[in-house]
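**Q** okay, structure incoming, though there's no sequence with it:
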């Protein structure tokens, strides 16, 4: 595959005026080489949540509501923080690979481990004190107590996020992330099997479901360690180094801007779930709303594959100093992602009535989910555009701009509209979801305008200045990594 692509690219570069069809074909091959493994990683990883939710949903209604609140509010909060902090790795490794500063990628990976481990530790008290937190938020006592039990089981899972996301971004930047996709898919299959054994056969209940989640979450990480430390990344991994503890402040700064950008996005849904908890028939509302939200997020994981592709392609081309190639890649990636979004929209419209029964045996909850299916379909369609535009921002390193856009679109526009439609307009969960859609629509419009107006030649200069500022000399550095040496 590597040799075939290399020969094709040489042929393409040899043409004086390559046709548009040829350019799109080779750009699509580059995109899918990044996007498909990323999809496997993200869909399988988020599938762990959904499988666990499905098994817990058949244990009881209170555990299902408690799990939905912990996973949607606390874990999404923590995941947003860590994913945002880790996206600095995506920016720096992608641009370093494009600039042929290969040895710096391993150093950036180690720096991200240090920053993210400290960050994860800071967030752990939210899990330890989950019960009193939700009591203060007005949750019923039996649900708050169940939340305290579930949240403690999530602590090992939180520390798995420190490594899983950064390893995936590090390998993705050098076109080696298929191994993570395969490991994550294998972990997903193992998780289904373990959940069935622990919950259905051994009757371990909630403890069995959460044990299966933690075991499965760590499988891809240990596999990633073996791959990196075992010599499959010879140009980018030079071993552990003290240099990882230097220049941490600049990494923290770009990590914080990345974290703000993504946290404002993932907390958006969590706040709406919290609001849903104060509606009439709260247990049904929260359960149905969280089921639809998780389905939307699972499809969002597919779209995140294109986020990763947009990020890597833009970062690589900015690192190489090729602004025109970066712009062309954005057009191809966005078009491909939107086409898939239309396909998923069609499926959701066609099978909307059956969705709820896959996650709950409660007739009322299933029917509530069915009533939200049309809005869910449009959410998944918007995902296809929003993620690519966000990936462009991460690849270019201008996360702080997107953070401001997210703040305005989600919190100034989306949430107020949702609350008004929910309580004043008496639309309940549909009103909340319409508000959420309003914020996303405004975000897509704003990011499209910013991407269209950006000066890409200026972005090339900024990327060069950033990389040269943090560059550490290596004793032996290949002038270029041959694509034939890239192992899937």
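**A** Now that the structure is in, tell me what you want to look at. Predicted model, so just to flag it, every value in this text is computed and none were measured.
**Q** all contacts plus neighbour counts: C-alpha atoms, from now on.
**A** Noted.
**Q** which non-adjacent residue is nearest the residue nearest to the spatial centre of the chain?
**A** Closest to where the C-alpha atoms of the chain average out (CA atoms, centre = their mean) is residue 304, at 5.7 Å. Beyond its immediate neighbours in the sequence, the residue positioned closest to residue 304 (CA to CA, 6 or more residues apart in numbering) is residue 387, lying 6.0 Å away.
**Q** how close does the one you found get to residue 297?
**A** The spacing between residue 387 and residue 297, counted by CA to CA, to the nearest Å, is 12 Å.
**Q** residue 214: how many residues sit nearby?
**A** Here the neighbour count serves as a burial measure; for residue 214 (other CA atoms under 10 Å) it reads 19.
**Q** one more: residue 133?
**A** Using other CA under 10 Å, residue 133 has 16 other residues around it.
**Q** pull out the buried positions in the helix or strand harbouring it.
**A** With secondary structure defined by DSSP states H and E, residue 133 is part of helix 130-136. Judged by neighbour count (16 or more other CA atoms under 10 Å), helix 130-136 contains these buried residues: 130-134.
**Q** included below, for side-by-side comparison, is a second structure:
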């Protein structure tokens, strides 16, 4: 156990603490954010190439990527986030030999989970029709969802490897792997969609190959060059499986309830008048919002690493300092993103479409996009604190109540019963995000960090 961070009592000490903590968090968070942005950009590039094929292919790709791919991403990211807690605390406590065992255990669990997810893609069309999607859009979206299934399954390998590396602050090589795969994806998409004219199937092939390049590249790096944490394949990975499954499921429920929540907006718009324009305009906004989300997924991972490492090392005050600094800085970034969206509200849709009606529809809901960006700047940070502290079960219940008991029904009422359309659906659901964020901030504020550190130290 190391000595804890010094108490802060003056402005000069606060400034020094802020500077030092910012360097630590952003030193971890920025590479993770760049890697996350690169992975997300693979989907965005796919959307852009498909979008120029027409409004129907764009609607199909928007649903395929924002509902089905995000469903998989949320599930596997959540399951893999158990490693953020366990590997982060083990690394902080000096138990480096356990990291490879935890990684293999996560791979086993996520491989089984991947098999259980396949029917969700196979029966995509009846699922979309059952929840009220336009038949033409549902048919094309289901076809595209099947095309991208191989890429979605890569997340079962990708996220555990990423969490393994992040827990040790080994974040530079994954950045190069992700950025290189993105460049490969752009070139391959241009070749298959534009030059060879393969259309949506060609875009999906590029998407799948690029995501698997990331997953296999990170795995090769761990097995070949991370000998401190990776000690080879071990039967110990099959020990204590149920406790690991339980934490993985708690993590998955917590994160899935967050990630799937905004994805349900796309589904709810399916019954609105002129559903194709509604889905397309929302798809463009969700795509832009996703870029900011990837930055804060990086910060989420960084604060989780900082909190779990410091609590594992018996340094509760250092953990508290990290939380305070990154929440304040994240809020400032969110406000900047909102300002940029409002300034360019009439222009950013041009990237995705040349349809003037769709551009106007995007401009009308840009204000809600800006507000979403502010809330999403703080929410992932407090969720990252929860992962670092191992509070996933508690946060899952909070998410369920705020999102699905309050936000979703309120969005439905505003959108359909009060006829506010896509803006009403989105505004209602933002109320759920706002309440969840306030509750988590209150919990973080009331946390006894000394007790949390002693609890982990006694495990």
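**A** Ah, there it is. Just so we're clear, the structure is a prediction, and the values are computed from it rather than from any experiment.
**Q** hang on, the earlier thing: element containing the residue mapped onto the residue nearest to residue 304 of the first structure from the second structure?
**A** Residue 387 of the first structure maps onto residue 380 of the second structure when the alignment is built from TM-score structural alignment. Assigning secondary structure by DSSP H and E places residue 380 of the second structure in helix 366-389.
**Q** wait, what's in contact with the alignment partner in the second structure of residue 332 of the first structure?
**A** Taking TM-score structural alignment as the criterion, the aligned counterpart of residue 332 of the first structure in the second structure is residue 325. Neighbouring residues of residue 325 of the second structure by CA atoms under 8 Å, 6 or more residues apart in numbering: 18, 21-22.
**Q** do residue 130 of the first structure as well
**A** Shown here is residue 130 of the first structure, whose contacts under the criterion CA under 8 Å, 6+ apart are 144, 147-148, 151.
**Q** that one maps to what in the second structure?
**A** Residue 130 of the first structure maps onto residue 124 of the second structure when the alignment is built from TM-score structural alignment.
**Q** ok, now residue 204 of the first structure?
**A** Residue 204 of the first structure maps onto residue 198 in the second structure when the alignment is built from TM-score structural alignment.
**Q** how many residues are close by the residue nearest to that match when sequence neighbours are not counted?
**A** The shortest distance from residue 198 of the second structure to any residue that is not its chain neighbour, by CA to CA, 6+ apart, is 5.6 Å, and that residue is residue 192. Residue 192 of the second structure: 19 surrounding residues under other CA under 10 Å.
**Q** quick one: neighbours of residue 24 of the first structure, just the number.
**A** The local packing count at residue 24 of the first structure equals 16, with neighbours defined by other CA under 10 Å.
**Q** same check, this time on the one 10 residues further on
**A** Under the neighbour criterion other CA under 10 Å, residue 34 of the first structure is assigned a count of 28.
**Q** residue 277 of the second structure: what's its closest spatial neighbour, skipping adjacent residues?
**A** Closest residue to residue 277 of the second structure apart from its sequence neighbours, by CA to CA, 6+ apart: residue 358 at 6.1 Å.
**Q** secondary structure class for the counterpart of that neighbour in the first structure?
**A** Pairing criterion TM-score structural alignment: the partner of residue 358 of the second structure within the first structure is identified as residue 365. At residue 365 of the first structure the chain is in helix, as set by DSSP: H, G, I helix; E, B strand; the rest coil.
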